[in-house]
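# What follows is a predicted structure for the sequence shown.
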Amino acid sequence: MCFGKFARYIGYSLVLFAVLCIVANILLYFPNGETKYAYEDHLSRFVWYFAGIAGGGMLMLPPAFVFIGLEDDGCCGWCSCESYGKGCTMLSSVMAALIGIVGSGYCVIVAALGLAEGPKCSDSHGVWNYTFANTEGEYVIVLYLATHS
């Protein structure tokens, strides 16, 4: 049984989310719409790992296009050869899903490390450093409680 239509919807949603990840990662390079933070090396080091562009964006596009390429008639998938049939469809879907898992895993790991280290901030002396690096991510909870009290 082939679920080509459902896979196609998943593929379109993956394309949408991949584009959103790429745009969000690009916006990290321009806080407040300014380029001076990148020129003056005031961006977090995890921004330069391109997690949203590479992991959440580019590595999500192959699975998206594989899922979009699944056809209702015969379910030929990415190979689009009737002679290969469902075996090729299964293989291409699994391989595409593995690529997507690697990309999303990379994105999640870099984001978690970035949250644990915290942003690069200017301290009271005007020196840019990772002020929250030794808080093991507890600054997120403190900031949340401070804004919601």
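Sure thing, it's come through.
# okay, CA-based contacts and neighbour counts for the rest of this
Fine.
# For the protein, which segments count as strands?
Secondary structure of the chain by DSSP state E: the strands cover 121-122, 128-129.
# I'd like these laid out as a markdown table, including distance to Val47 and mean neighbour count.
Shown next, in a markdown table, are the strands of the chain (distance: least, C-alpha to C-alpha, whole Å; neighbours: other C-alpha atoms under 10 Å):
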| stretch | distance to Val47 | mean neighbour count |
| --- | --- | --- |
| strand 121-122 | 14 | 14 |
| strand 128-129 | 15 | 16 |
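# One more to weigh against that first structure:
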Amino acid sequence: MCPRECAGCIAVSLFPVIFFCVVANLLLFFPNWSLVYIQEQHLTVEVLYLGGAVGGGFLVLFPAMHFLAISKKQYCGERCGMCLSVLFALISVLGATYCFGISALGLIYGPFCQHSQGSRDLKWGRPFEDNLTEFGPGSYLFNQTLWSQCIEPKNIVLFNLVLFTVQLGSSAIEVFLCFIQMINGLVGCICGERRRPQR
């Protein structure tokens, strides 16, 4: 497989992963499928930073479109296009890394919810934020009995876990694929334009 064809395969592989990142990020704005939490500003900063929509979405989408475009050229390795794809792949890696970092923070700090901690008064906040050093059985990530601390929105802990995990996994795949494209682009840039053999 020549660098041009490899770029096309990477682009096609990136599109569904980009879709998952963007959709997961957008869904995080609507716990319980309600607009109330946006209006009352009961969302975490990790949702508002748009890691999935911007980092894993648009910053990867346009480079992926470039990868697909250079795969349709007539030559097996167009030097200018392949060299440019290295820069685009680097932008994609940075965007996907941003998404990965924001998603990891969203998982570590936990959701923003209405909760009570030993008092009768309910308050909005992040009840799991104080236990950041506990990543064993004491962490809310591994102890489902702690999830009941969040009263509203209903099932917000599972909601956040699933969607941030989707973003985390998708952005990790994007980093891997775009790193491959950086290497592929360098190979295409060095090899130059080689015509396919006539059949």
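Looks like it came in fine. Everything quoted here is computed from the prediction, not taken from an experiment.
# Just put the strands of the first structure in CSV and tack on distance to Val94 of the first structure.
As requested, the strands of the first structure are exported to CSV (distance: least, C-alpha to C-alpha, whole Å):
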stretch, distance to Val94 of the first structure
strand 121-122, 43
strand 128-129, 43
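# separation between the spatially most central residue of the first structure and Leu20 of the first structure?
Nearest to the mean C-alpha position of the first structure, by C-alpha atoms, centre = their mean, lies Gly56 at 2.1 Å. Between Gly56 of the first structure and Leu20 of the first structure the distance is 9 Å, computed by C-alpha to C-alpha, to the nearest Å.
# quick revisit: so which of the strands of the first structure is nearest Ala24 of the first structure?
Shortest distance between Ala24 of the first structure and the strands of the first structure, using C-alpha to C-alpha, is found for strand 121-122: 20.2 Å.
# buried ones in the lengthiest helix in the second structure?
For the second structure, the helix that runs over the most residues, judged by DSSP state H, is helix 156-191. Across helix 156-191 of the second structure, burial judged by 16 or more other C-alpha atoms under 10 Å covers 156-157, 159-161, 163-175, 177-182, 184-189.
# Could you list which residues are in contact with the residue nearest to the centre of the first structure?
Counting by C-alpha atoms under 8 Å, 6 or more residues apart in numbering, Gly56 of the first structure makes contact with 17-18, 21-22, 103-104, 107.
# With Glu117 of the first structure instead?
130, 132-137.
# What lines up with it in the second structure?
Matched by TM-score structural alignment, Glu117 of the first structure corresponds to Tyr109 in the second structure.
# From Phe15 of the second structure, how far out is its match?
29 Å.
# just Val22 of the second structure next, same as before
Taken as C-alpha to C-alpha, the span from Val22 of the second structure to Phe15 of the second structure is 11 Å.
# When those two are compared, which one has more neighbours?
It is Val22, of Val22 of the second structure and Phe15, that has more neighbours when counted by other C-alpha atoms under 10 Å, with 20 against 16.
# picking up where we left off before, across to the second structure, which of the contacts of Glu117 of the first structure hold up?
Of those, the ones still in contact in the second structure (both residues aligned by TM-score structural alignment, their matches' C-alpha atoms under 8 Å) are 130, 132-133, 136.
# any chance of those in a markdown table, with distance to Ala38 of the first structure and neighbour count too?
Below are these laid out as a markdown table (distance: C-alpha to C-alpha, whole Å; neighbours: other C-alpha atoms under 10 Å):
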| residue | distance to Ala38 of the first structure | neighbour count |
| --- | --- | --- |
| Tyr130 | 16 | 16 |
| Phe132 | 20 | 18 |
| Ala133 | 20 | 17 |
| Glu136 | 25 | 13 |
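# Would you map the helices across the first structure?
Along the first structure, counting by DSSP H, helices occupy 4-28, 36-39, 61-69, 85-117, 138-147.
# Can you tell me the closest non-neighbouring residue to Ile22 of the first structure?
Ile53 (4.5 Å; C-alpha to C-alpha, 6 or more residues apart in numbering).
# Please pull up the equivalent of that neighbour in the second structure.
So Ile53 of the first structure corresponds to Ala53, using TM-score structural alignment.
# do you know how far its match is from Asn143 of the second structure?
Ala53 of the second structure is 29 Å from Asn143 of the second structure, by C-alpha to C-alpha.
# now do Gln167 of the second structure
Taking C-alpha to C-alpha, one finds Gln167 of the second structure at 22 Å from Asn143 of the second structure.
# With Ile102 of the second structure instead?
Distance from Ile102 of the second structure to Asn143 of the second structure, by C-alpha to C-alpha: 22 Å.
# higher neighbour count, the two?
Between Ile102 of the second structure and Asn143, Ile102 has the larger neighbour count (other C-alpha under 10 Å), namely 23 against 11.
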